[in-house]
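J.: Pasting the sequence and the predicted model now:
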Amino acid sequence: MLSNIDHKSVKWARSDVYFLLLAVACFLYAAFIALRYADQLPLDLYSFRQTQTAITTYWLGINGFSLNYETPVVGPPWSIPFEFPLYQYIVVLLSQGLNMDLNAAGRIVSFVFLALCVIPASKIAKQLDVSRASLFIFLALLFSSPLYMYWGRTFMIETAALFFTLMAISYFLDILAGRNTTRSGVLFLIFIVLALVQKATTPLPVLAVLACVYLFQTLKDTGSVKAVLSSRFIKQSLLYFVLPLLVGTIWTLYTDQVKSANSFGMQLTSGALSEWNWGTWAHRLAGNLYSDVIWRRMLGQNLAGFLGLALLVAGLFLKVRPAIKAAIWICLVLGMVPVFIFPNLHIVHEYYQTANVVFLLFAAALVIGESFGNRRRGISTAVIVASLMVASNQYVFARDFLKTVETVYTPANSRDLAIAETLRANLAEDAVFVTFGDMWSSSLSYFSGHKSFTVPDIYDQYDQAIAAPEKYAGAYPLGAVVVCRDNKGFLLPEVTQWARGKKDWKVSEVHGCYIALPEQGPGVSLHAAPAQCQGSIDVAGPVDSRMPGVIAVKGWTTVDGEKGIVPELSYVSLTDLRNKETHYFEATSTYRPDVNAHFGQPDMKHTGFSRLITLPSPSGQYVVGLARLTGGKVETCQFAKDVSAGK
């Protein structure tokens, strides 16, 4: 792709070849990272946003294309649309058309959009009549930038919005130059509208700056204020700048209407999130906006810190052609203005800078290529400076991001995968679940393949939901209630009390969270046959000091671990030593990767068991044992643990 760029017919210099090779090398390494780790589950940085995009894509693939597409983590009705689902549906088509893993398809499409940014970049460079060196330096900086190397291969819409925005800019420059005005105008409108409905925060600052440029250029060309008051100028301004905003507003109003049908969706409308999206003056004056967002993330990680800062400052005073000088100034504005328009979003989200750092990279490339690169003595300086910046970018990527990219997520190291595996194993196909303590993350729903209401602590009806979660499943059968710790505190007592009020529900601990599930199997006969079992009871003791009389029991058992045979169900037995009465409690099957590794059976599931038990009396001596259902028969295992309560 990069080697085919040829926007000027002048003879190639050796430095041009060097910069081209540098750009190609950076692109190939970025492509290697994107493709080599394309199958990584979207549990890396900002998994909240990645899995939200992934789950909307997953259900688009099941339900077909729809404007009110489902994001089934907020209860029924399931639709809370934000962006127009263009990126998601492209991922669906790629995944289904090539029978490709959805996660890999999502990451690859994201990187393809980043790679496609070469097209508008090359077009803009040709329009500005900049040197080959400047273009190749920019591409080297773009594809070596840690920001774009990392976020350009995530399951997110960022690069799609960026590509559409850059394409719109390229056609806007045609409009300014009076080239193919009708065609350029139509294409500008198409791409700026696509950018706005894909992710409004990316093109909105750009559209505002372009409107100012259009006004300034008109005044400069005509030398008269009357020109901007003419009907022609007003009509063109309405067409190019107001019409796209109108389309974006219509889309926002539509999504607000759909969200309002959902009890939590009403808290996600544009009006409800106005302060979150636009920020406050406190955000604009916050120290971390300058020290973290602007200095560390933008300049430090992607422009070699003080070296990049020096280049950008120097660009303000360079003696270069007016068009280049204007381009540098405008790029600096485009690079900085979004941070102050959406300060809170930039503070909270590290990926938001993908919308604006690209312009700072282009400004730096222009300074290097058009200042140093156009003077015989400066060529060596340009080579050194560009190489240092690329080297800095690669160092930062290796230091701050590569380990995360290389991480393989499994139920052994991921709480969400461990819980999702338990949900997948225990829920009926049409069952939904309710989760507390996970904000409104899509992770558990996405990886379990089940719809949910993941109740955030900011939900207006939070207390009602914890008291009666079944009311928030709608017409769907409630298959589970998941509780993790959140800002509302320790919720296990409430869920345990709720489950106790339901017939045949059990509560178990999985990876630090607690899951309430309906019991599935038959009761255990008192005449169950004894057996020598593989396994152990690893834990048998109090859950928490705030829950006296409740114990947690965890362990594992296999019928034949070497052959990968596991029991159908496990039961925890509880014997009261005072009256010798024994009661059996169905346990929840859990995934134990350590057991799988021990037996060399990586695909073996349900080897673990877990159960919370309320003791008959908060004080006394008990013996905990294990029984299991295998081959349709119940057998009792040989291992046991003593439990003392009330001491």
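T.: Thanks, I have it.
J.: can we go C-alpha only for contacts and neighbour counts from here?
T.: Will do.
J.: now stretch 264-278, how far from the chain's geometric center?
T.: 19 Å (Cα atoms, centre = their mean, to the nearest Å).
J.: Mind listing residues that contact that stretch?
T.: Here stretch 264-278 makes contact (Cα atoms under 8 Å, 6 or more residues apart in numbering) with 74, 80, 252, 255-256, 259-260, 341-345, 459-460.
J.: same check, this time on stretch 383-392
T.: Contacts of stretch 383-392 (Cα under 8 Å, 6+ apart): 15, 19, 137, 140-141, 144-145, 301-304, 307-308, 368.
J.: In helices, which of the residues you listed fall?
T.: 15, 19, 137, 140, 141, 144, 301, 302, 307, 308 (DSSP state H).
J.: now the closest residue to the fourth one other than its chain neighbours: how far from residue 365?
T.: The shortest distance from residue 140 to any non-neighbouring residue, by Cα to Cα, 6 or more residues apart in numbering, is to residue 23 (3.9 Å). Shown here: residue 23 relative to residue 365, a distance of 12 Å by Cα to Cα, to the nearest Å.
J.: where do the helices sit along the stretch 1-150 of the chain?
T.: 14-36, 47-63, 86-97, 102-116, 118-128, 132-144, 146-151 (DSSP state H, counting those that start in this stretch).
J.: Could you dump those into JSON lines with distance to residue 547 added?
T.: Output for the helices of the stretch 1-150 of the chain, formatted as JSON lines (distance: least, Cα to Cα, whole Å):
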{"stretch": "helix 14-36", "distance to residue 547": "48"}
{"stretch": "helix 47-63", "distance to residue 547": "31"}
{"stretch": "helix 86-97", "distance to residue 547": "45"}
{"stretch": "helix 102-116", "distance to residue 547": "41"}
{"stretch": "helix 118-128", "distance to residue 547": "60"}
{"stretch": "helix 132-144", "distance to residue 547": "54"}
{"stretch": "helix 146-151", "distance to residue 547": "44"}
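J.: Below is structure B, check it against A:
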Amino acid sequence: LLALLNLWLFVRWLLRPGLVLLLATITLGCAAALTKVTTWAVFAAAVLAIGAWSIISARRHGRSTADALIGLVLILGIPLACGVWWASWSDGIKAAGDLTSELTSGSLAQWNFGTLEQRLSPAQWGRYALRSGLLILGPLGLISVGPAVFSFFRGRRRRPPLPVLAASLTALAAGPLVFTNLHFVHDYYALAIGIFIIVLLASTLFAQKTRPWLLAAIVISSLATTGFYIAAKQANYTDPLSDGLARTVAGLPDDRTIVVIGSYLDARIPYKAQKKALQTRIIDPSDPMFRDAITSMKGSKVGAILTRSAADFPAARMAAARLGLPSRFDLSPGVSVWTTTALGASLELEPLDLVGEVDRRMIGFSSDEQAGQFGLLMPSGPGAAPGIGLIRGGNLYLFDLKRGFRVVHRRWSPEGRGE
């Protein structure tokens, strides 16, 4: 919103230059750059395109361009300087922390900007274009691309204004070309350029003055399908392991922080558990910086340590031992939660008569010391309960996507039903 207002004020300043509008445009640009520089950069590209067109047009008509050129430099340069200063200041804070020293801008340069191979990969660009189009326009909204392209090449008289084309195309290209990896990995970065896709398509389509009913149908269907598509996608997206971890720690006191160790950084876990969280990458437990960082957390209100991968298990186990979290609950191999007290009692609900009513397929495994024997029960067939059963410590748990884990049968074994 800040970047959009910055662009709007810039256009108004071009039409009616004035000191107040200039200062307001610069202020909003600084606020946008400090809030999220990757979004500001996309809108800054549009500002540059419109400003360049305005200066070139003024020169063609013999008008002075000095004021416009100075204003453009200030409107782009000052927010850019603010963004660089902010990144440098935050890098200093990150560099001072043991767990954040590798998260500075320099260390993440390739992650942020990507590689030449990514920029030259037709397959990656194809996936990015399809994913972004579905996210912004919706499945049915993609049909507007064909008529827009046809309308654009139909004739110059029916094309949208050149500044609109220049700003939209420049902004659309700037985001993924500069921050290539961020746009390819995270779908939400496309939302920053979404408004330019909509403006480009709308201005091209509405330049055709014929068949207004067809244009209205495209717009209405696009709006409807986009909303339904995104809502359905979010409603149906589940991750059993993340949901199970969140359910497991949701009952901890509100003032407790959870620590998630491993490369699988998932914001859904703290969000669904309603807990503050520290998430860190795969760590070598012998790393002295990691050991010192964990030791420095003693006495803090760490309620649980979570891990989602067997590769992260040694580091999580060491951290749990140092922070005094002796009780471990295993959801599946390598997916574990350490807390101060056993979690079994807090997971009990009324029993379900599951065993004996559904077909069974046992998958047995055993982990390291203290873990004991595990097994997974996967219900199938008519009448099967939804979810995955987990045999842990002689108890059978049922994982339900809506309710999390709950005790089904105590002292259960494959040979008998248990209680």
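T.: Perfect, thanks for sending it. Given the structure is predicted, the values throughout are model-derived calculations rather than measurements.
J.: Quantitatively, what TM-score do the chains reach?
T.: For this chain pair, the superposition-based TM-score is 0.72 by TM-score structural alignment, normalised by the length of the second structure; 385 aligned residues with a Cα RMSD of 4.6 Å.
J.: before we move on, back to that, count of residues packed around the residue nearest to residue 140 of the first structure?
T.: When neighbours are defined as other Cα atoms under 10 Å, residue 23 of the first structure has 24 of them.
J.: Show me where the first structure has its strands.
T.: 432-436, 452-455, 478-483, 505-510, 513-518, 529-530, 534-542, 550-558, 569-576, 581-586, 588-590, 608-614, 620-630, 633-645 (DSSP state E).
J.: Make TSV out of those strands and add distance to residue 266 of the first structure and mean neighbour count.
T.: Shown next, in TSV, are those (distance: least, Cα to Cα, whole Å; neighbours: other Cα atoms under 10 Å):
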stretch	distance to residue 266 of the first structure	mean neighbour count
strand 432-436	19	27
strand 452-455	14	27
strand 478-483	23	24
strand 505-510	32	23
strand 513-518	28	23
strand 529-530	57	12
strand 534-542	41	18
strand 550-558	39	22
strand 569-576	42	23
strand 581-586	40	18
strand 588-590	36	28
strand 608-614	36	25
strand 620-630	47	21
strand 633-645	47	18
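J.: how about those, which one is nearest residue 245 of the first structure?
T.: Ranking the strands of the first structure by proximity to residue 245 of the first structure (Cα to Cα) places strand 452-455 first, at 33.1 Å.
J.: and that closest one, what does it pack onto?
T.: strand 432-436 (3 or more Cα pairs under 8 Å, 6 or more residues apart in numbering; DSSP states H and E).
J.: Now list the buried members of the ones in helices among the contacts of stretch 383-392 of the first structure.
T.: 15, 19, 137, 140, 141, 144, 301, 302, 308 (16 or more other Cα atoms under 10 Å).
J.: okay, the residues you listed in TSV with distance to residue 612 of the first structure next?
T.: Formatted as TSV, those follow (distance: Cα to Cα, whole Å):
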residue	distance to residue 612 of the first structure
15	70
19	64
137	61
140	57
141	55
144	51
301	48
302	50
308	58
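J.: Mutual contacts of residue 23 and residue 365 of the first structure, please.
T.: With Cα under 8 Å, 6+ apart as the test, residue 23 of the first structure and residue 365 both reach 137, 141.
J.: still on that earlier bit, farthest-separated two in the contacts of stretch 383-392 of the first structure?
T.: 15 and 301 (25.8 Å).
J.: To which residue of the first structure is residue 213 of the second structure aligned?
T.: With TM-score structural alignment as the criterion, residue 213 of the second structure lines up with residue 383 in the first structure.
J.: Distance check, that match against residue 214 of the first structure.
T.: For residue 383 of the first structure relative to residue 214 of the first structure (Cα to Cα), the value is 35 Å.
J.: what's the answer for residue 362 of the first structure, then?
T.: Taken as Cα to Cα, the span from residue 362 of the first structure to residue 214 of the first structure is 21 Å.
J.: Compare these two and say which one has the larger neighbour count.
T.: residue 362 (25 against 22).
J.: ok, residue 214 of the first structure - contacts?
T.: residue 176.
J.: do that again at 10 Å, thanks
T.: The neighbours of residue 214 of the first structure, taking Cα atoms under 10 Å, 6 or more residues apart in numbering as the test, are 172, 173, 175, 176, 208, 220, 228, 233, 236, 237, 240, 241.
J.: what does residue 340 of the second structure give?
T.: Residue 340 of the second structure touches 302, 303, 304, 320, 323, 324, 325, 326, 327, 328, counting by Cα under 10 Å, 6+ apart.
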